[in-house]
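Novice: model this:
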Amino acid sequence: MEFNCKKDIIQITPLWEGERMQDGRPRVSDEILEKIRHYSLEEVWEIGWQLGYDNQFQTGFRSSNPQMNTPTVGRAVTSTFVPIRLDLEIAMKRQAKVQGMQGNTNLYNIFVVDSLVEDDVWIIDLFDKVKYGTIIGGNLGTVLQERTKRGGAVVWGSIRDLEQMKTLTDINVYYRGVDPTPLRDHVLTGFNTPCRIGGAVCLPGDVVYACDAGVLFIPPHLAEEVVNHAEKTKVRDLFGFQRIKEGVYNGADIDTFPWSEEMMDDLVKWIAVEEAGAPYRHLDWSIEYEDARTGKTRYNRHWSNSQMRRLDEV
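Specialist: As a prediction, the model looks like this:
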């Protein structure tokens, strides 16, 4: 096996048709990443869930920089570890050294961190190990900040040197626990391979969205659609809140989809004349008008036969 194999990365991300990083990861544009930073978890989560990506979110983290006002958004670099087993450790360290990993202590994590670039987020499955699972501390955290600039890490495991980590104000590290022990008794089995963080699945190049509520992994081929959907969700909420306060609609009207053609007309006119609607005047609502005419939401057409059968049984 080979760590960080470009051919394998391309093979496991077949739906991405755009530019790729040097290592083969999908390269979602900087513009899309910046837009995603301005939306809430619920706004960027929904479209993936509607399209059948139901294992993309995991909660239960603490963060090294809880004062940060924006979510951590970037491109995933994954590492998967398992508990130590002597023969496997021999094989993996031999392969690591063949690929140029130097040193002995912290051999694996230093090699991965040294590969990171701006806007990368290191995703680490350390099998929820806290004692002796402290993969990031003050020194490695400083390197992480220098290389990713505003990226960071998600650790299904632990960190150490928390007080030092708190001084790294440009990044955020999401982790499960803190312990003073050094990192030990682990074996790297995957570098930029499929990675499981709790109940969520992350692939190299996924767009990572991490906030106080938890961590979301957005498939790169959906990133642009996520932004489009988030923009529509945002402006519909702004419109809906105002109309509810005005007594034009009630909560049930706003939460029932698809909206009627009359409500869609009202929304489009509101966007055209209200200052709050100005950033959203570029949006195309033709699909929503089609849904209004048919009485079916667009997402139902993406659901699997089994999902549709479940709907029929309700």
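
Novice: going by C-alpha atoms from here, please, whenever you check contacts or count neighbours.
Specialist: Will do.

Novice: Asp255: neighbouring residues, count only.
Specialist: 11 (other Cα atoms under 10 Å).

Novice: once you drop chain neighbours, what's closest to the residue nearest the centre of the chain?
Specialist: When Cα atoms, centre = their mean is applied to the chain, the residue found nearest the centroid is Val208 (2.4 Å). Spatial nearest neighbour of Val208, excluding adjacent residues (Cα to Cα, 6 or more residues apart in numbering): Phe217 at 4.9 Å.

Novice: let's see this one next, to set against the first:
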Amino acid sequence: MKFDDAEDIRQITPLWQGERFPNGRPKVPTDILRRMQKITLEEAWGPLWQRGYRYQFEGDLKIIHPDKVIVGRAVTAVMVPKRPDLHETLLQYGHEQEGRKGFFNQWVIDSLEEDDVVVVDMFDKVYEGTFVGGNLSTAIATRTKRGGAVIWGGIRDTQQVVEIENINVFYRGSDPTAIGDVTLVGMNGPTRIGRAVCLPGDVVLGTPAGVIFVPAHLAELTVVNAEKSQVQDIFGFVRLKEGVYTTAQIDASWSLALWQDFLQWFQNEDSAASYRHLTWDDELNEARQRDERGPNSDVRV
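Specialist: Model (predicted):
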């Protein structure tokens, strides 16, 4: 077996059609990551749930910075309990065949790029299951600039880690013991965090409510849907306060006339300025078709 194999990564992420890192990991554009910072967990969850991605969220985690949102590209790892023959074989292979240094957790952290988030299944091990401490968390901060880690297991040196401002760490528990009796059996392959599944290159959205893993090929769609919902809500609140429309009109599928009112507002209001990269051709075409069919009571999603 190989660690961090480009052919394997491409095989399990075939729906991603954009740029990739040299190891094959999907490289969701930085612009999408920055825009993802501004959406809520529920806004990210909705499009995934509707498309059958039912196991992308996990909320049963502790958080180093509970009020801080992080967004980054997933670098995944899977650990299992130590079995001596497997352990020694893989450790030797990594050192001699792939030129890796140190212990398994260091291999993962040494691979990080800017805006990455480490996602590690430590099989919920906390005692001697501390994937990072103060030193390795500092290394994560240095390499990722603003990323962090999601660990289905433990951390140590919590008082030191909490002082690192530019990352966030989601974890199951803390313990003073060092990492031990674990073996890395997968790097940048499918990884399970509680009830959620993460693939390499997924966009990790870590919030005070928990973590959601957005598949790379759905990241832009997720952001665009959330942004459209946000700016439509801003418009709706304005028009409701003005008494122009009823809640029934705002909550239903919009008529062509309402869409035209929205687009005029959208092009001129300061509160819509940050959303003007969005286009609305599909929505206008649907409204025209509905108007041609006559009034209906579809609820806008």
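
Novice: before we move on, the earlier item: so who does the residue nearest to Val208 of the first structure touch?
Specialist: The contact partners of Phe217 of the first structure, by Cα atoms under 8 Å, 6 or more residues apart in numbering, come to Gln56, Phe57, Ala200, Val201, Cys202, Asp206, Val207, Val208, Tyr209.

Novice: so it sits in a strand?
Specialist: Yes. Using DSSP: H, G, I helix; E, B strand; the rest coil, the assignment for Phe217 of the first structure is a strand.

Novice: that one pairs with which position in the second structure?
Specialist: Mapped onto the second structure by TM-score structural alignment, Phe217 of the first structure lines up with Phe213.

Novice: same thing with Met92 of the first structure?
Specialist: Met92 of the first structure maps onto Leu90 in the second structure, by TM-score structural alignment.

Novice: part of a strand, is Asp85 of the second structure?
Specialist: No. Using three-state DSSP, the assignment for Asp85 of the second structure is helix, not a strand.

Novice: from Phe103 of the second structure, how far off is it?
Specialist: Look at Asp85 of the second structure and Phe103 of the second structure: by Cα to Cα, to the nearest Å, they are 16 Å apart.

Novice: the longest strand that the second structure contains vs the first structure, mean deviation?
Specialist: Longest strand in the second structure, counting residues (DSSP state E): strand 116-132. Comparing strand 116-132 of the second structure with its match in the first structure after superposition yields a mean distance of 1.0 Å (mean Cα distance after the TM-score superposition for the first structure).

Novice: map Lys228 of the second structure onto the first structure.
Specialist: Using TM-score structural alignment, Lys228 of the second structure sits opposite Lys232 in the first structure.

Novice: I should have written Gly153 of the second structure there, sorry.
Specialist: Aligned partner of Gly153 of the second structure by TM-score structural alignment: Gly157.

Novice: Asn188 of the second structure now?
Specialist: Using TM-score structural alignment, Asn188 of the second structure pairs with Asn192 in the first structure.

Novice: ok, and the closest non-adjacent residue to its match?
Specialist: Asn192 of the first structure sits nearest to Thr78 (Cα to Cα, 6+ apart), 4.6 Å away.

Novice: for the one you found, give me its contacts.
Specialist: 122-125, 190-195, 202-204.

Novice: what strand or helix carries it?
Specialist: strand 72-83 (DSSP states H and E).

Novice: mean shift of that strand relative to the second structure?
Specialist: When the second structure is overlaid, strand 72-83 of the first structure sits 0.9 Å from its aligned residues on average, using mean Cα distance after the TM-score superposition for the first structure.

Novice: the second structure: matching residues for that strand?
Specialist: Using TM-score structural alignment, the partner range for strand 72-83 of the first structure is residues 70-81.

Novice: the stretch 151-300 of the second structure: strands as residue ranges?
Specialist: Secondary structure of the stretch 151-300 of the second structure (DSSP state E, counting those that start in this stretch): strands at 168-174, 182-187, 191-193, 196-198, 203-207, 210-214.

Novice: Serialize these to JSON lines and add fields for distance to Thr142 of the second structure.
Specialist: Output for the strands of the stretch 151-300 of the second structure, formatted as JSON lines (distance: least, Cα to Cα, whole Å):
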{"stretch": "strand 168-174", "distance to Thr142 of the second structure": "13"}
{"stretch": "strand 182-187", "distance to Thr142 of the second structure": "21"}
{"stretch": "strand 191-193", "distance to Thr142 of the second structure": "24"}
{"stretch": "strand 196-198", "distance to Thr142 of the second structure": "23"}
{"stretch": "strand 203-207", "distance to Thr142 of the second structure": "18"}
{"stretch": "strand 210-214", "distance to Thr142 of the second structure": "22"}
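
Novice: what residues are up against the match of Asn188 of the second structure?
Specialist: Phe3, Asn4, Cys5, Ile9, Val77, Thr78, Ser79, Leu203, Pro204.

Novice: how about Thr279 of the second structure, what's its match in the first structure?
Specialist: Checking TM-score structural alignment: Thr279 of the second structure goes with Asp284.

Novice: and the gap between that match and Phe3 of the first structure?
Specialist: 43 Å.

Novice: of those two, which one has the most company?
Specialist: Higher neighbour count among Asp284 of the first structure and Phe3: Phe3, with 18 against 12, using other Cα under 10 Å.

Novice: just give me the match in the second structure for that one.
Specialist: So, by TM-score structural alignment, Phe3 of the first structure is matched to Phe3.

Novice: Thr134 of the first structure and Val73 of the first structure, how far apart?
Specialist: Noted for Thr134 of the first structure: a distance of 23 Å to Val73 of the first structure, by Cα to Cα.

Novice: no no, Lys166 of the first structure
Specialist: 19 Å.

Novice: same deal with Lys232 of the first structure?
Specialist: 20 Å.

Novice: who's more crowded, these two?
Specialist: Neighbours were counted for Lys232 of the first structure and for Val73 using other Cα under 10 Å; Val73 has more, 26 against 17.

Novice: so how many other residues sit close to the closest residue to that one other than its chain neighbours?
Specialist: Distances taken as Cα to Cα, 6+ apart put Tyr209 closest to Val73 of the first structure, at 4.8 Å, once the chain neighbours are dropped. Here the number of neighbours of Tyr209 of the first structure (other Cα under 10 Å) works out to 26.

Novice: might one say that Tyr209 of the first structure is in contact with Pro71?
Specialist: Yes. Tyr209 of the first structure lies in contact with Pro71 (Cα atoms under 8 Å); the separation is 6.5 Å.

Novice: fine by me, thanks again.
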